[in-house]
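> okay, structure incoming, though there's no sequence with it:
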């Protein structure tokens, strides 16, 4: 009988590939298992491409299973070549140590580390790789892997066939290291399942293969869908326009707006992937949208749900205040910290110590190209200062325009905003 939990993962479209599903299903029906997922600290923050994995681990834990996180303190020094167009930049140990602490803090907000037998645990694979003997590793691990099989995997084949970007032996060895992770985790922590993004299928398969060869035991692999950008490239640390989980790198407001601006066709799919709402409720929302066209409300529901999960309710309230200000002209409730979010990455901003007048401000904010064009915009009732319309073509900013003595919100129409940040010498 299909376990209720695996059935839910299927209904949420969270399973791309799964090995020996019938056997894994039987195990999950009988007992709680330990599973793991690895994260290489190749930057100082995780990003939204990792969110599906973190939330999937949380789903397993909520169903009684024990999640183990492996931080790749060792493997991050090499870098996973899977489906990368070129070799990653090598990182230095000092950076990695700092990044690990930041990433551990992020992961800790998703999982429960004090809930009994299924408490989550974080391990660093540097603890078992740092003293490993190279010759022993090649003899005891490398002998089980066929070069022919490895080079025919899609994850590396595209690099091998490229003249301009081949693959180094360093990168090529990554799959063996990740396979060894799985072996160690099985031996020491009874981990029988590894999960990862669908681009990790080759690496996960290597671990299952190694455990079978060394111990004659069967373990399992499960991959989840990759989060793909509109240009077909997966979200990652090395890609452009990364949406980070760290609020200092991507503000909660920009994070929220990302979800508000996704394609309409992705809303209900993402609700299944990223939220804990029942699938039946999500399907009902989709049916109601087909009748009543309520996609904006459902996008907002998605954005609020994920923003609260990642950044907490306090930051969600800040996002809602900013949204009220920008879209509904309610500037009175906005705080100084809210303006700092806008300055970070919420809307375009400029830093000035002095501006001649409103006409010049429109030029500096790229709302116009000349003073003549600025005059026309002001006279056409298109310009607002701190959400209040201004039709004075000769207007000069006064102290009360500088909220918190630092910020002035200049707007052209309903959707174009620029934050003037006053700097004093």
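Received it, and whenever you're ready, just let me know what you need. Keep in mind it's a predicted model, so treat the numbers as computed, not measured.

> only C-alpha atoms for contact and neighbour calcs from this point on.
OK.

> what about the residue sitting nearest the centre point of the chain, distance to residue 242?
Nearest residue to the geometric centre of the chain (C-alpha atoms, centre = their mean): residue 48, 1.2 Å. For residue 48, the distance to residue 242 equals 8 Å [C-alpha to C-alpha, to the nearest Å].

> what residues sit buried inside the lengthiest helix in the chain?
In terms of residue count, the longest helix belonging to the chain (DSSP state H) is helix 295-328. For helix 295-328, a neighbour-count test (16 or more other C-alpha atoms under 10 Å) marks 295, 298-311, 315-316, 318-326 as buried.

> right, and the residue nearest to the centre of the chain touches residue 243 too?
Yes - using C-alpha atoms under 8 Å, residue 48 is in contact with residue 243, at 5.9 Å.

> here's the one I want to compare it with:
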């Protein structure tokens, strides 16, 4: 099977500027392409997972990726999909985010022997002369056309700042720069970036007379159209300090039945026929496919050893026996008269807030050793610990271990 067909069958391909030309380039040539990531946080999320896998498939078939980290464009802020203006980040925060994101990229991309390039657009964006940039680049953009772009239309009623209005131009300039300096001829990205990608392609055509291409992939959505990677505790991060390895594993273990096959195809490297065989089942039997999905994605992000620990811990917590080593552990000190259970859980970030915690506990969503806790004012006392441990259950399948320390 050729690469383009495999990408289609895996569910990546969404929109293409020149479908047949792109199909030929991907299948028969070796090209340089790029995908951009703005360092808005110190970790990437599940939402970035699809484009990282997209990039990895391309590289494995001989194409050379440029991983562009937006140290310059993040200063402006991408309005796409946002109802409000992004928070302005300090240079110190941006640089800290950049260093952490770069390490995550290396799990997907082989940078050895010049097989891939990582660049920071701050190296050219922050050096631009404003007046010269307006004369040379700004004149190539029609405000009327820009206002028709989806990324701007949805913000016009609530308000769009002038700095955000520049984002499309800056991203287009990135493509122009990479085309000039690195012979990059294709931009890949999530489908929400379509307008920005088209702008870059048009800018290169107007300034250099060179034909380049844009190809978007499907966003990671559930079967009911919602973005994957969101939970009651917030986003699912790729950094284990922000989302524990066990919570990461459990997120995929518990996704909806209708989302399993699609997610296996997009977020693992398992052969397509193997995935289809796994998913030719109904009802409870789909749990086997969910276990495979959770193991494979955890292995990609956190390594095989951590994936094995999570698999064993998950089985142990469901069956009552086995190795609990992979479950998230927290050390807690308890006063003689006990401590407010809710405060402990919020402090450990097992629950996102006191208000959400009260609601969840009142509805029976938290258990200690399978006994539901319904009193938000419960004091956790030493008597609750068995052999110095409390096994805590949040929701249907999220487990945590609290260790009593002096």
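Great, that's in hand. Quick caveat: nothing in here was measured; it's all calculated off a predicted structure.

> before we move on, the earlier item: list the residues that contact both of residue 48 and residue 242 of the first structure?
Residues touching both residue 48 of the first structure and residue 242 (C-alpha atoms under 8 Å, 6 or more residues apart in numbering): residue 235.

> need the strands for the stretch 301-425 of the first structure, in chain order.
349-352, 383-385, 388-389, 407-412, 416-422 (DSSP state E, counting those that start in this stretch).

> now distance to residue 204 of the first structure too, for the ones you listed, in TSV please.
Below are the strands of the stretch 301-425 of the first structure laid out as TSV (distance: least, C-alpha to C-alpha, whole Å):
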stretch	distance to residue 204 of the first structure
strand 349-352	45
strand 383-385	56
strand 388-389	58
strand 407-412	51
strand 416-422	47
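
> for those, which one sits closest to residue 95 of the first structure?
strand 349-352 (30.6 Å; C-alpha to C-alpha).

> what about that closest one, distance to the chain center?
Chain-centre distance of strand 349-352 of the first structure: 29 Å, with C-alpha atoms, centre = their mean, to the nearest Å.

> can I get the strands of the stretch 301-425 of the first structure in JSON lines with mean neighbour count?
Formatted as JSON lines, these follow (neighbours: other C-alpha atoms under 10 Å):
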{"stretch": "strand 349-352", "mean neighbour count": "15"}
{"stretch": "strand 383-385", "mean neighbour count": "21"}
{"stretch": "strand 388-389", "mean neighbour count": "14"}
{"stretch": "strand 407-412", "mean neighbour count": "22"}
{"stretch": "strand 416-422", "mean neighbour count": "20"}
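
> what's the neighbour count on residue 212 of the second structure?
Residue 212 of the second structure is flanked by 23 other residues according to other C-alpha atoms under 10 Å.

> enumerate every residue touching it.
Shown in contact with residue 212 of the second structure (C-alpha under 8 Å, 6+ apart): 185-186, 201, 204-205.

> quick one: what's aligned to it in the first structure?
In the first structure, the residue paired with residue 212 of the second structure according to TM-score structural alignment is residue 219.

> if I look at that match, how far off is residue 20 of the first structure?
Residue 219 of the first structure is 9 Å from residue 20 of the first structure, where distance means C-alpha to C-alpha.

> how about residue 399 of the first structure?
69 Å.

> tell me how far stretch 29-43 of the second structure is from the chain's mean position?
Distance, stretch centre to chain centre, for stretch 29-43 of the second structure: 13 Å (C-alpha atoms, centre = their mean).

> how about that stretch, aligned to which bit of the first structure?
Per the alignment by TM-score structural alignment, stretch 29-43 of the second structure matches residues 31-45 in the first structure.

> in that stretch, what counts as buried?
Buried residues in stretch 31-45 of the first structure (16+ other C-alpha under 10 Å): 32-45.

> first to last residue in that stretch, what's the distance?
34 Å.

> what's in contact with that stretch?
With contact meaning C-alpha under 8 Å, 6+ apart, stretch 31-45 of the first structure is reached by 27, 53, 64-73, 75-76, 79, 91, 96, 98-100, 102-103, 106, 118, 189-196, 237, 244-246.

> over to stretch 181-193 of the second structure?
14-15, 31-36, 51, 80-81, 151, 175, 178-179, 197, 211-219.

> try 7 Å this time
By C-alpha atoms under 7 Å, 6 or more residues apart in numbering, the residues outside stretch 181-193 of the second structure that reach it are 14, 32-35, 51, 80, 178-179, 197, 212-219.

> please apply the same query to stretch 297-307 of the second structure.
Under the contact criterion C-alpha under 7 Å, 6+ apart, stretch 297-307 of the second structure has outside partners 107, 238, 249, 267-268, 295.

> ok now that stretch, how far from the chain's centre?
With C-alpha atoms, centre = their mean, you get 16 Å for stretch 297-307 of the second structure.

> quick check: the aligned residue for residue 259 of the second structure in the first structure?
When the first structure is aligned by TM-score structural alignment, residue 259 of the second structure is paired with residue 266.

> ok, now residue 14 of the second structure?
Matched to the first structure by TM-score structural alignment, residue 14 of the second structure sits across from residue 16.

> would you map the helices across the stretch 201-350 of the first structure?
201-215, 252-260, 267-274, 279-292, 295-328, 336-341 (DSSP state H, counting those that start in this stretch).

> who's in contact with residue 248 of the second structure?
Taking C-alpha under 7 Å, 6+ apart, we find residue 248 of the second structure in contact with residue 236.

> I am finished for the moment; much appreciated.
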